[in-house]
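**Student:** Sharing a model that was predicted from the sequence below.
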Amino acid sequence: MFKDGAAEIEQLRRQFEGTLNLDHDGETHFYGVTSGRLDFLTSSQGVPDMVLDHKEGVTKLTIPSFFHDLLPMSLPDELQLHLIEIYFTWANPWCPVINEELFRGSMYSGGKYCTPLLLMCIFSMGSRFTDRPEVRSDPASPYTAGRSFLEEAERLLQVELKSPKITTIQALTIMSVLYCAFGYDSACWLHEGMASRLMLEMGLNIDTTPLVASGSMPAEEAMLRRQVYWSLYSVDKLSASYTGRACTMLSFQGAVQMPFVKSGTSLVASRQDESMVFLNSQVKLCQMVEEILLNL
């Protein structure tokens, strides 16, 4: 009797869970039980093979010819590589919203994890860590470093928001940090909030273990979703602490495992592992910060 009752409760719970569905562009989106779209959407399509486009241990330091077609502006190859490398050396470790292995794999194969918008954000953030004058709007003012890239990212964002991807969330997160660096606190708060809302829209707060087990989602995609979710969670706590405002992402809203360390051997893989070790520790601290902020 009790078993039958428990089964009915579990069935009822599942009916109210909602589901993750693939859009026409292969991106995953979440629709709750009250959404009429559930009547004609299915989550059994699986993720196209094209998402499995990353190469293990990419360390090649050249720019492929097709890569220039991604850029909305002309930049010397050497400068592009410099800004990308400096971003992953100094910026991504403390805000690891980008999986470096997947990004570099897509960068050299034309995959989905490297987009013009994300590149502009990386170039802009990387510019904040270099003293090269060519990345400044005003060569005499270090404060303007990366501004032109951020302005281009703003333009690209308006286009990409019509068909957002997980890279859109990554870009919005980086943009929020950039706006803070430029002293635009309102824009920082706004873009971090946009990233949080888009995170919910794409269901990054949902446990994807069953999808991986069924073969509907590649393990790399699931790991990236975890990494982006917890990176954004940490940025939310840092932003709330900085502004003295309420957190917008709360621990109980997500059912997401922490990203794990794969113990890679290449430079890129090792740096990715170090970022995940830091992220795990940072999240624990941010969970404490959440408790403190909620009880003030």
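**Tutor:** Yep, it's here.
**Student:** make it CA atoms for all contacts and neighbour counts henceforth
**Tutor:** OK.
**Student:** Quick check: closest non-adjacent residue to residue 71.
**Tutor:** Closest residue in space to residue 71, ignoring its immediate chain neighbours: residue 116 at 5.8 Å, by C-alpha to C-alpha, 6 or more residues apart in numbering.
**Student:** Next, the contact list for the one you found, please.
**Tutor:** Residue 116 sits next to 70-72, 156 when contact means C-alpha atoms under 8 Å, 6 or more residues apart in numbering.
**Student:** Presented hereafter is structure B, for comparison with structure A:
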Amino acid sequence: MSTTAVYSAPPNPRKRASVACNGCRVKRTKCDGSQPRCSACYDRQQDCEYTQAESNRKRHTNAYINALEARVASLEKQLAQRNGDPGTPDSAKGSSNCDHEEVTFVSTTQASQPDPNSTTSEEDMDDLTHALGCFTLGEIGELRYFGASSNFSIIHNHAIKVPSSIQARNRGIEAANNMPDFITPSDEMRDHLLEIFWRWQNSWQYIVPRELFVRDLYVEKNGRYCTPSLMAAILAMSSRYSPRLELRTDPDDANTAGEAFAAQAKTMLHYECEAPTTSTVQATALLGLYWATIDNEGLGFMYIGMATRMAMNLGLHCDCSPYASKGLVSDDDVEARNVTFWGVYVLDKYVNRGALTRFEN
């Protein structure tokens, strides 16, 4: 009796995912990335979870890559000019006083040469202060500023670890979503409150650039100029002008209008302050205005002071238009930074905090 050997086709080779699940990452085994459970976790009969935020190999954003490419091109051009013209004076060799410029770069908005007729040392100190201040690029291509008093302004860039604004924002959103009284306004309610904000609030206290915000909200939807925390702060402030009773936590108390939105913004800003962006400054300033309007001036002034400090931390007081001409930042970012800084500056003067005293950039 003859026997026929039966051969089964070899199983398909196990694929390897670009991002392994948590279990395979801990055990350092190959992961095929199958959903809802990868093959390895299925064989081990264990739960399979993917946490993208824990991967250190995640791809940088296009804005960050484009900013780096523009910076490299600018440095190559400067190097070519120096090599081609050995007699170039120092003033034409760039205004940077830092030796290491891979990503961190010194502001070109330095003070002009001191007046030879001046005998005071104050101008010399200002020149040195401006020379040592420097910028670095954040995770999504935004500028982060380190002033002269910071040791980060004179050390190698790779020693500077800028916190992730995206991760901080996501933690704030998650915390707000877990609030028991979290509410999501309808599109009609949102647009109603936004119209009130543009007409009655932002028209005199100009902090949020309307065109950039609206374009991000309805068209681009990338969360650069319209963030959840900023939206919540705007809705909280606008609710003060709206006659709709559903915006109040207590229908009989007008001071409770927008209270739920303010609580959501406060929760999100608690996390965003770890890695603030321009929109974080805007949201903090508006939330400070909100607290001040409901007879809580102390808390309101504190938030406005926080917005002032964050504006300084981001270097909003510095002119970054030279970086826009080099392609390091967009013209939209320049406009957003300028609008935000002067809005916070005027607001700080309005509440008579006196935190901002002198800016020469």
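**Tutor:** Received, thanks. Quick caveat, the model's predicted, so the values are computed rather than measured.
**Student:** what's the TM-score here?
**Tutor:** Overlay of the two chains. TM-score (TM-score structural alignment, normalised by the length of structure 1): 0.68; 219 aligned residues with a C-alpha RMSD of 2.7 Å.
**Student:** thinking again about what came up before, please say which position in structure 2 the residue nearest to residue 71 of structure 1 maps to.
**Tutor:** With TM-score structural alignment as the matching criterion, the partner of residue 116 of structure 1 in structure 2 is residue 228.
**Student:** how near is its match to residue 78 of structure 2?
**Tutor:** Note on residue 228 of structure 2: its distance to residue 78 of structure 2, by C-alpha to C-alpha, to the nearest Å, is 41 Å.
**Student:** need the strands for the stretch 251-361 of structure 2, in chain order.
**Tutor:** Under the criterion DSSP state E, counting those that start in this stretch, the stretch 251-361 of structure 2 contains no strands.
**Student:** Quick check: residue 113 of structure 1 touching residue 103?
**Tutor:** Yes. The pair formed by residue 113 of structure 1 and residue 103 meets the contact definition of C-alpha atoms under 8 Å, at 5.3 Å.
**Student:** All the helices of the stretch 1-150 of structure 1, residue numbers only.
**Tutor:** Here the stretch 1-150 of structure 1 has its helices, by DSSP state H, counting those that start in this stretch, at 2-15, 77-86, 100-109, 116-127, 147-160.
**Student:** Near whatever residue of structure 2 lines up with residue 40 of structure 1, how many residues? Count them for me, please.
**Tutor:** Aligned against structure 2 by TM-score structural alignment, residue 40 of structure 1 finds its counterpart in residue 156. Residues near residue 156 of structure 2, counting by other C-alpha atoms under 10 Å, number 15.
**Student:** swap in residue 360 of structure 2?
**Tutor:** Applying other C-alpha under 10 Å, we find 11 residues neighbouring residue 360 of structure 2.
**Student:** Now which of the contacts of residue 116 of structure 1 would you call buried?
**Tutor:** Buried subset of these (neighbour count, 16 or more other C-alpha atoms under 10 Å): residue 156.
**Student:** Let's see which of the contacts of residue 116 of structure 1 end up in strands.
**Tutor:** Counting by DSSP state E, the contacts of residue 116 of structure 1 place none of their members in strands.
**Student:** Next, format the contacts of residue 116 of structure 1 as JSON lines and append distance to residue 248 of structure 1.
**Tutor:** Compiled in JSON lines, these are given as follows (distance: C-alpha to C-alpha, whole Å):
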{"residue": "70", "distance to residue 248 of structure 1": "33"}
{"residue": "71", "distance to residue 248 of structure 1": "33"}
{"residue": "72", "distance to residue 248 of structure 1": "33"}
{"residue": "156", "distance to residue 248 of structure 1": "25"}
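**Student:** Would you mind listing the residues in contact with residue 99 of structure 1?
**Tutor:** Taking C-alpha under 8 Å, 6+ apart, we find residue 99 of structure 1 in contact with 224, 227, 272.
**Student:** how much space between the residue mapped onto it from structure 2 and residue 203 of structure 2?
**Tutor:** For residue 99 of structure 1, the aligned residue in structure 2 is residue 209 (criterion: TM-score structural alignment). Look at residue 209 of structure 2 and residue 203 of structure 2: by C-alpha to C-alpha, they are 10 Å apart.
**Student:** How about residue 195 of structure 2?
**Tutor:** To residue 203 of structure 2, residue 195 of structure 2 is 11 Å away according to C-alpha to C-alpha.
**Student:** same question, residue 275 of structure 2
**Tutor:** To residue 203 of structure 2, residue 275 of structure 2 is 28 Å away according to C-alpha to C-alpha.
**Student:** Those two: who's more crowded?
**Tutor:** Under the neighbour definition other C-alpha under 10 Å, residue 275 of structure 2 and residue 203 were set side by side, and residue 275 has more, 20 against 12.
**Student:** What residue in structure 1 is paired with that one?
**Tutor:** Residue 275 of structure 2 maps onto residue 163 in structure 1, by TM-score structural alignment.
**Student:** can you check residue 197 of structure 2 too?
**Tutor:** The alignment partner of residue 197 of structure 2 in structure 1, by TM-score structural alignment, is residue 87.
**Student:** Ignoring the adjacent residues along the chain, who's closest to its match?
**Tutor:** residue 126 (4.5 Å).
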